[in-house]
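Trainee: Predicted model and sequence follow; I will ask about them next.
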Amino acid sequence: MSDLEALLIREARPGDLEALIAMFAGDALGGHGDTTDPEVRDDYREAFEAIAASANDTLYVAELDGVVVGTFQTTFTRTLTGRGSAVLTIGSVQTHADWRGRGIGGKMIEAAVAEARVEDCRLVQLMSNSNRVDAHRFYERLGFTPSHLGFKMKLKGR
């Protein structure tokens, strides 16, 4: 059986938090200020609880043999544009560095798009750091097109 046949994509649980923190902290390119410092665990725990309590957000993990190898988050938004249609935004997509290149990211995106279809969304969108050239090629291979220019305003140092 290939790795992908055994891949389980499921909603994240509190017990996954340590693996998720380590995955994000290990991402030097992301620049989000993520860290495994125990002093900030409450920040992550509070964010996890808020996501879990949200009716519009879901945090997922990709798991192989009990090991968290990837993650992503989905957010549903209803807009007035598009005649009041629903939009699914995929965020925080991350495959553990040791597991990249095996199709896990594709399976995670496939699961998110399937969720959007079930919810009759008009559009699936995501943003990617402008420095992630490999990720851009990956998303384009999956059918996404770079159609908009994004802007951000940092309000905190992280």
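Mentor: Yep, it's here. Not measured: the values here are computed from a predicted model.

Trainee: Please make it C-alpha for all contacts and neighbour counts, starting now.
Mentor: Fine.

Trainee: quick one: what helix or strand has the most centrally placed residue in the chain in it?
Mentor: The residue lying closest to the centre of the chain (C-alpha atoms, centre = their mean) is Phe72, at 2.2 Å. Assigned by DSSP states H and E, Phe72 belongs to strand 67-78.

Trainee: Quick one: residues in contact with that strand.
Mentor: Strand 67-78 has contacts (C-alpha atoms under 8 Å, 6 or more residues apart in numbering) with 16, 19-20, 56-63, 84-96, 99, 104-105, 108, 112.

Trainee: Pull the distance from that strand to the chain's centre.
Mentor: 4 Å (C-alpha atoms, centre = their mean, to the nearest Å).

Trainee: can you pull out the helices in this protein?
Mentor: 3-6, 17-25, 41-53, 81-84, 104-118, 133-141 (DSSP state H).

Trainee: need those helices in JSON lines with mean neighbour count, can you?
Mentor: Formatted as JSON lines, the entries for those read as follows, by neighbours: other C-alpha atoms under 10 Å:
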{"stretch": "helix 3-6", "mean neighbour count": "11"}
{"stretch": "helix 17-25", "mean neighbour count": "18"}
{"stretch": "helix 41-53", "mean neighbour count": "13"}
{"stretch": "helix 81-84", "mean neighbour count": "10"}
{"stretch": "helix 104-118", "mean neighbour count": "18"}
{"stretch": "helix 133-141", "mean neighbour count": "13"}
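
Trainee: In addition, the following structure is provided for comparison:
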Amino acid sequence: MSKQVTVEKARPEHLRDIVAIVNAGATSVRAGKDFADWQDYRPAFDALREAAEADIYVALDETGEVVGTFQIHFLKGFAFQGRPRVQLESVHVRPDRRGTGIGRTMMERAEALAREAGACMVQLTSNREREGSHHFYRRLGYDQSHLGYKKMFV
């Protein structure tokens, strides 16, 4: 288990590592593509950090190294008496650190943030190619309750 991991809001000095971790986990239309310089992600990173309804987090090991990341979005809605729901995106653990409890620690932090915000649920999507991730989410109590659809514009 990864007891030494801390989860905190991402800072600018984490950006390079976040990009590397997310791109290492690329699947489907992103798999095998050469992505531009990590600095090209700066506007998206800054926008997430500045948005009132979203944020980006990192998991840091005992040495301060970035070993995981996720984005959290607080969505307004009408159902459940207007309570927000939380959408998690880009949940990634560095490939060499998977299976050590980092993902569980990140999910626990995300769920705590959702509860603090009064959210009615946490939802996420996972690429159908990520069978290991599906097993992970089911072990954490997530139900595959819906079918998802996407229309790609890239």
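Mentor: The structure has been received and is ready for your questions. What you are looking at is a predicted structure, and each value in this text was computed from that prediction instead of being measured.

Trainee: Translate the residue nearest to the centre of structure 1 into the numbering of structure 2.
Mentor: Alignment note: Phe72 of structure 1 maps to Phe70 in structure 2; criterion TM-score structural alignment.

Trainee: likewise Ala22 of structure 1?
Mentor: Match for Ala22 of structure 1 (TM-score structural alignment): Ala20.

Trainee: Nearest residue to its match in space, please, no chain neighbours.
Mentor: Counting by C-alpha to C-alpha, 6 or more residues apart in numbering, Trp38 is the residue found nearest to Ala20 of structure 2 once chain neighbours are left out, at 7.9 Å.

Trainee: List the contacts of that neighbour.
Mentor: 15-16, 19-20.

Trainee: One more: Met23 of structure 1?
Mentor: Counted by C-alpha under 8 Å, 6+ apart, Met23 of structure 1 has contacts 94-97.

Trainee: Count the neighbours of Thr63 of structure 2 for me.
Mentor: 8 (other C-alpha atoms under 10 Å).

Trainee: for Val93 of structure 1, same thing?
Mentor: 20.

Trainee: And it, how far from His32 of structure 1?
Mentor: Going from Val93 of structure 1 to His32 of structure 1 by C-alpha to C-alpha, to the nearest Å gives 13 Å.

Trainee: How much space separates Thr74 of structure 1 from Ala19 of structure 1?
Mentor: 19 Å.

Trainee: Over to Gly31 of structure 1?
Mentor: Where Ala19 of structure 1 is concerned, Gly31 of structure 1 sits at a distance of 18 Å (C-alpha to C-alpha).

Trainee: now swap in Ala116 of structure 1 and tell me
Mentor: 26 Å.

Trainee: can you check Ala12 of structure 1 too?
Mentor: Distance, Ala12 of structure 1 to Ala19 of structure 1, by C-alpha to C-alpha: 11 Å.

Trainee: Likewise for Lys156 of structure 1?
Mentor: 25 Å.

Trainee: Same check on Phe76 of structure 1?
Mentor: 25 Å.

Trainee: Please tell me I have it right and Gly30 of structure 1 contacts Asn129.
Mentor: Yes: with contact defined as C-alpha atoms under 8 Å, Gly30 of structure 1 and Asn129 form a contacting pair (7.2 Å).

Trainee: More neighbours: the two, which one.
Mentor: In terms of neighbours (other C-alpha under 10 Å), Gly30 is the more surrounded of Gly30 of structure 1 and Asn129; the figures are 16 against 12.
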